[in-house]
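In: here you go, sequence then predicted model.
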Amino acid sequence: MRQTLRLTILFMLFSVTCVGQNKQLLYDFNEVPQSLLLNPGMATSFKWYAGIPLISGISFQAGSSGITSNDLFAVDGVDFNTKFREKVINGMSFRDELSGTYQIELINIGFRSRKNDDVFYSFGAYNEGDAIGYYFKDYAQLAYEGNTNNLNKKFDLSHLKTRGEILNVYHFGINKRVSNQLSVGIRAKLYASFLNFSSTKNKGYFLTTEGQNNLLRTTLDADIEIRTSGIFELKDVLDDDAVANGSGISSILTKRALLGGNLGLGFDAGFTYNLDQRTTVTASVLDVGFIYHTKDTRTYSLRGTASTEGISFFIPADLNNPEDQWRNLVDELEALVPYTESSENYLTFRPTKLNASIRRDFGKQIESRENCYCTSTVGGNNRGQLYKNSFGAHLYAINRPRGPQAALTAFYQYRFGTIMSLKSTYTVDKFSATNIGLGGSIQMGAVNMYLMADNLLSYRNIADSRYASFQFGFNIISWGKK
């Protein structure tokens, strides 16, 4: 069982290095249909749209608030062990994180109601992976330095915090223009989990003090739990030589994608409100929801308190059977701090996200093109008015295991008529204070293409970057004809 637990921990640590979630370039970018996923209540001017399957929306984000690969592997004449000790063991905080997400749209379609021109429907599905792991500082120090030279130091077991998941999201949204000032929207979501791991509520300590009968006395006060779902069914297929790995895994993932796995429910909501003809405020809350894990679940726990000074030998009586002394010590510790494994069900909540923005339009008003198929008003506000320039600010926050994580963005958007729009951003967050991003949307007849990238200054030296993000996609859009 302990080997299984170790494999699970290694899987979790590997996962957070492979696969954040702020999409400040895409948010309130009304020319791109995917921005409706970030604010169900955005001002919509599409007649209908259809994302090109699998390439309508692809995004990837990853960030590290602690170190970069350049900190460890730069050719600077400093010994690697020295850099590892200074940069990792002693240099990082338990609040430093490695996190990221990816998202691939499977289908995304929207259309305006025939009965009510103020109502717009959208539906689709996407695959998403999200993971975060905080630096387990005291665990690392204990493993690296040992406990002999750390007398009276309480190593905090709560430093182990990590969570991650891969899932499909099926969604249906309704957007309504209530008036020239206000648009509102809501989106229902059905979650189909492929796999999940979570260990976020650990408590306790490991303490070494001077002993009375031996040199040292160690105390363990532990309340540790690791929960997983969807992992071991895949592991069993990989371990089964009688089953082809490819077909076996494909069969499992297909079943889970078709709602045969762990399921959950959630919703998004948002609004857009015009303070005046050129000033707009927006807000949205995303992924208010949960997943109930009932299939292929494993829960590992270690709970209890124990103190020991090791084995005391009485010579010569105990020299003939030292194994009994060791066995008695192990049995005593296992009784005081029992390790358990179970298959109980558990509930996880989605990482809820909040967006809010204010935008000011200025410059020349772009004339509508009412007699063409490409647009009548591409983007714009609730009144259908479009201006060459916009600037504003965007606040983003996400719920994480160590509390809310926020980012603040200033942006400027310039429109080349109704054909092309560019947006630049400057973002300050946990990962960087110099995050400059650039995104663009091009309308070529009915085809819309967008491309966006963050933290552009870091591309001079990717190895020294703490954050990277990109998004792109293709859509077919009808803006209507009059």
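Out: Happy to help now that I have it. Here the structure is a predicted model, which means the values were calculated and not measured.

In: from here on, contacts and neighbour counts on C-alpha atoms
Out: Will do.

In: strands of the stretch 301-450 of the chain, start to end?
Out: In the stretch 301-450 of the chain, strands defined by DSSP state E, counting those that start in this stretch lie at 339-342, 346-349, 353-365, 387-400, 403-416, 420-428, 435-444, 447-453, listed in chain order.

In: pull the contacting residues for residue 70.
Out: The contact partners of residue 70, by CA atoms under 8 Å, 6 or more residues apart in numbering, come to 463-464.

In: state the distance from it to residue 455.
Out: To residue 455, residue 70 is 17 Å away according to CA to CA, to the nearest Å.

In: out of the strands of the stretch 301-450 of the chain, nearest to residue 277?
Out: strand 353-365 (8.6 Å; CA to CA).

In: list the buried residues for stretch 105-117?
Out: Counting neighbours by 16 or more other CA atoms under 10 Å, one finds that the buried residues in stretch 105-117 are 105-112.

In: give me the subset of these lying in strands.
Out: Members of these lying in strands (criterion: DSSP state E): 105-112.

In: would you convert those residues into TSV that also reports distance to residue 462?
Out: Output for those, formatted as TSV (distance: CA to CA, whole Å):
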residue	distance to residue 462
105	27
106	30
107	32
108	33
109	36
110	37
111	41
112	43
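
In: sorry, back to before: for the buried residues of stretch 105-117, which one is nearest residue 206?
Out: Proximity of the buried residues of stretch 105-117 to residue 206, judged by CA to CA, is greatest for residue 105, which lies at 45.5 Å.

In: and the residue nearest to residue 279 when sequence neighbours are not counted, what is it in contact with?
Out: Distance criterion CA to CA, 6 or more residues apart in numbering; nearest residue to residue 279, sequence neighbours excluded, is residue 360 at 4.6 Å. Contacts were defined as CA under 8 Å, 6+ apart; by that measure residue 360 touches 278-280, 390-392.

In: adding neighbour count and distance to residue 207, write the residues you listed out as a markdown table.
Out: Output for the contacts of residue 360, formatted as a markdown table (neighbours: other CA atoms under 10 Å; distance: CA to CA, whole Å):
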| residue | neighbour count | distance to residue 207 |
| --- | --- | --- |
| 278 | 16 | 62 |
| 279 | 17 | 58 |
| 280 | 20 | 56 |
| 390 | 19 | 58 |
| 391 | 18 | 55 |
| 392 | 18 | 52 |
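
In: dropping in the other structure now:
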Amino acid sequence: MKSTRLIYCAFLLAGLFVHAQNKQVLYDFTEIPQSLMVNPGARTDFKWYGGFPALSGVSFQAGSSGISVNDIFADDGLDINDKFRDRIIHGMDARDELSGTYQLELLNVGFRGKNPDNFYSFGIYNEGDAIGYWFQDYAFLGFEGNAGMLNRKYDLGHLKTRGEIVNVFHFGVNRRINGKMTGGIRAKIYSGIVNFHSTRNKGYFVTTEGQNNLLASTLVADMRMRTSGMNAVWDAEKEGDLVGTFLKRGFFGGDLGLGLDLGFSYDLNEQTVFTASLLDLGFIYHANDIRTYALKGEAAVEGIEILPQDLLDPNNDFWQELVDEVEELIPFEIDERSYLTFRPTKLYASLRYNFGEPIQSQADCDCGITPASRNRNRAKYVNGIGGQLYAINRPRGPQMALSAFYQRRFGNFMALKTTYTVDKFSKTNIGLGLNLQAGPVNLYVLADNLLAYRNLAASRYASFQLGINIISWGGKN
């Protein structure tokens, strides 16, 4: 059945994309040009930068809030069936999730305008994001059945999943507004490749005492799975043209949408900075290769009632009659109507206190003519310490994370940033970022949840980012 295949693929994709991504190590790490992608209002002192295509911004993140591979497959002497029942079926609930994000920059360039207070950046990146919540009552029903579960309602709303692959074309403006504040805005055009979502399901399945038979089963359903681009991808896979289909749909041949990023940095005083950003405030209109699978209605059946004379008729198909009865009461429908989805909007905020010896910026301090531009290149400090907040809009409500960080600069050639993050995936997430500057060549590597690298199979969360850029500061290079 095609709807079953869709549901299976939705959860498979959610696992393979191995949560939109919390880039807490990258955020406000202003030595790295990609920090503008998580706060368009971040401070910049570059004259221009250019990223190596497909190498300037590579990031990957995967998380499971309920279970790890090691919880099931560890060689601990316990029966795997018992572990599956106790740790998955009975150990997880409907708020547990399996989610992942990847991002790959195809182009990223930035340059300072004729007015040195303005910095412009543009580019293209490919992004995939998927999330699937644990379908708790479906698992109970499938694993244990409904025997002995009289009057228990199995909640069909436990099926919540969404995912997409999209190309993003962006153009941003970063402006030094005055001696204390820098603001930024980034416009985005989304070209959707693949989308699926099923997030507003309602209904239940319940078994009660029957009138004509011992038991009666009632199904009340209002369910929908919407997809865009999935059939085009499946057809392309059969025909061996998967790359061509991805390129076509990713470069304005698929679904289109618009979005904005907003951000700012504000100096509370000479050494204290407050920053905030709001990312992916936008939508995608899906009107290309649409399939919506819907199940809506109510049915109550008491099994198959077979009379003695019916047994003598070889043309009677009792099971098919039951199926036809249920399908008549709860019709399964497929349509191709367009639909709208909103992007998973993300919020960042941070408070930083800088201290220690000042380090003069590499930028040419004589490049500005206005008071704001002359203040743009104030010295950075050796040390920075502070906290960060992250929140993202998800199908079961906002998901948040809190981070504490410390940053250390070693002249203008190296900077380190370490973070400690608490979220639904881990309470011991220690991250580390390394930024190296060798002349104009910029290299950065960022990773999260380092303690879990001792045993990746036992980890519920993993994340890394890396990139290579060429940077110019003007006269000093």
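Out: The structure has been received and is ready for your questions. These numbers were taken from a predicted model, which means no experiment stands behind them.

In: thinking again about what came up before, for residue 194 of structure 1, find the nearest of the strands of the stretch 301-450 of structure 1.
Out: For these, distance to residue 194 of structure 1 was read as CA to CA. The smallest value, 13.6 Å, belongs to strand 346-349.

In: helices of the stretch 101-250 of structure 2, start to end?
Out: Counting by DSSP state H, counting those that start in this stretch, the stretch 101-250 of structure 2 forms helices over residues 136-144, 230-239, 242-248, given from the N-terminal end onward.

In: what's the closest of the ones you listed to residue 52 of structure 2?
Out: Minimum separation from residue 52 of structure 2 across the helices of the stretch 101-250 of structure 2 (CA to CA) falls at helix 242-248, 19.8 Å.

In: which part of structure 1 lines up with the helix or strand just after that closest one?
Out: Under the assignment DSSP states H and E, the closest C-terminal helix or strand after helix 242-248 of structure 2 is strand 255-267. Under TM-score structural alignment, the counterpart of strand 255-267 of structure 2 in structure 1 spans residues 262-274.

In: residues making contact with that stretch?
Out: Outside stretch 262-274 of structure 1, the residues within contact range by CA under 8 Å, 6+ apart are 39-43, 180-194, 256, 280-295, 381-382.

In: now with 7 Å, please.
Out: Contact with stretch 262-274 of structure 1 is made by 39-43, 181-193, 280-295, as judged by CA atoms under 7 Å, 6 or more residues apart in numbering.

In: could you do stretch 313-320 of structure 1 as well?
Out: Looking at what lies outside stretch 313-320 of structure 1 - CA under 7 Å, 6+ apart - there are no contacts.

In: tell me which residues in it are buried?
Out: Judged by neighbour count (16+ other CA under 10 Å), stretch 313-320 of structure 1 contains no buried residues.

In: now the terminal residues of it, how far apart.
Out: Between the opening and closing residues of stretch 313-320 of structure 1 lies a distance of 11 Å (CA to CA).

In: rewinding a little: return the distance of whatever residue of structure 2 lines up with the residue nearest to residue 279 of structure 1 relative to residue 456 of structure 2.
Out: In the superposition onto structure 2, residue 360 of structure 1 corresponds to residue 353 when matched by TM-score structural alignment. Distance check for residue 353 of structure 2 against residue 456 of structure 2: by CA to CA, it reads 34 Å.

In: quick one: list the elements packing against the biggest strand by length in structure 2.
Out: With residue count as the measure and DSSP E as the assignment, structure 2 has strand 181-198 as its longest strand. Secondary-structure packing of strand 181-198 of structure 2 (3 or more CA pairs under 7 Å, 6 or more residues apart in numbering; DSSP states H and E): strand 161-176, strand 215-228, strand 255-267.

In: next structured bit after the shortest one?
Out: Read it as strand 255-267 of structure 2. Using DSSP H and E, the helix or strand that directly follows strand 255-267 of structure 2 along the chain is strand 272-286.

In: distance from that following strand to structure 1 after superposition?
Out: Averaged over the aligned pairs, strand 272-286 of structure 2 sits 0.5 Å from structure 1 after superposition, using mean CA distance after the TM-score superposition for structure 1.

In: give me the number of residues near residue 43 of structure 2?
Out: With neighbours defined by other CA atoms under 10 Å, the count for residue 43 of structure 2 comes to 28.

In: tell me the counterpart of it in structure 1.
Out: Looking across to structure 1 (by TM-score structural alignment), residue 43 of structure 2 lines up with residue 43.

In: quick check: closest non-adjacent residue to that match.
Out: Of all residues beyond its chain neighbours, the one nearest residue 43 of structure 1 is residue 382 (5.5 Å), with distances taken as CA to CA, 6+ apart.

In: tally of neighbours for the one you found?
Out: 23.

In: and if you look at residue 252 of structure 1?
Out: Using other CA under 10 Å, residue 252 of structure 1 has 17 other residues around it.

In: and the aligned residue in structure 2 for it, what does it touch?
Out: With TM-score structural alignment defining the correspondence, residue 252 of structure 1 maps onto residue 245 in structure 2. Under the criterion of CA under 7 Å, 6+ apart, the neighbours of residue 245 of structure 2 are 233, 236.

In: neighbours around residue 371 of structure 2, how many?
Out: The number of residues packed near residue 371 of structure 2 is 11, by other CA under 10 Å.

In: and for residue 269 of structure 2?
Out: A count of nearby residues for residue 269 of structure 2, using other CA under 10 Å, gives 10.

In: hang on, isn't residue 303 of structure 1 packed against residue 337?
Out: Yes. With contacts counted by CA atoms under 7 Å, residue 303 of structure 1 reaches residue 337, the gap being 5.4 Å.
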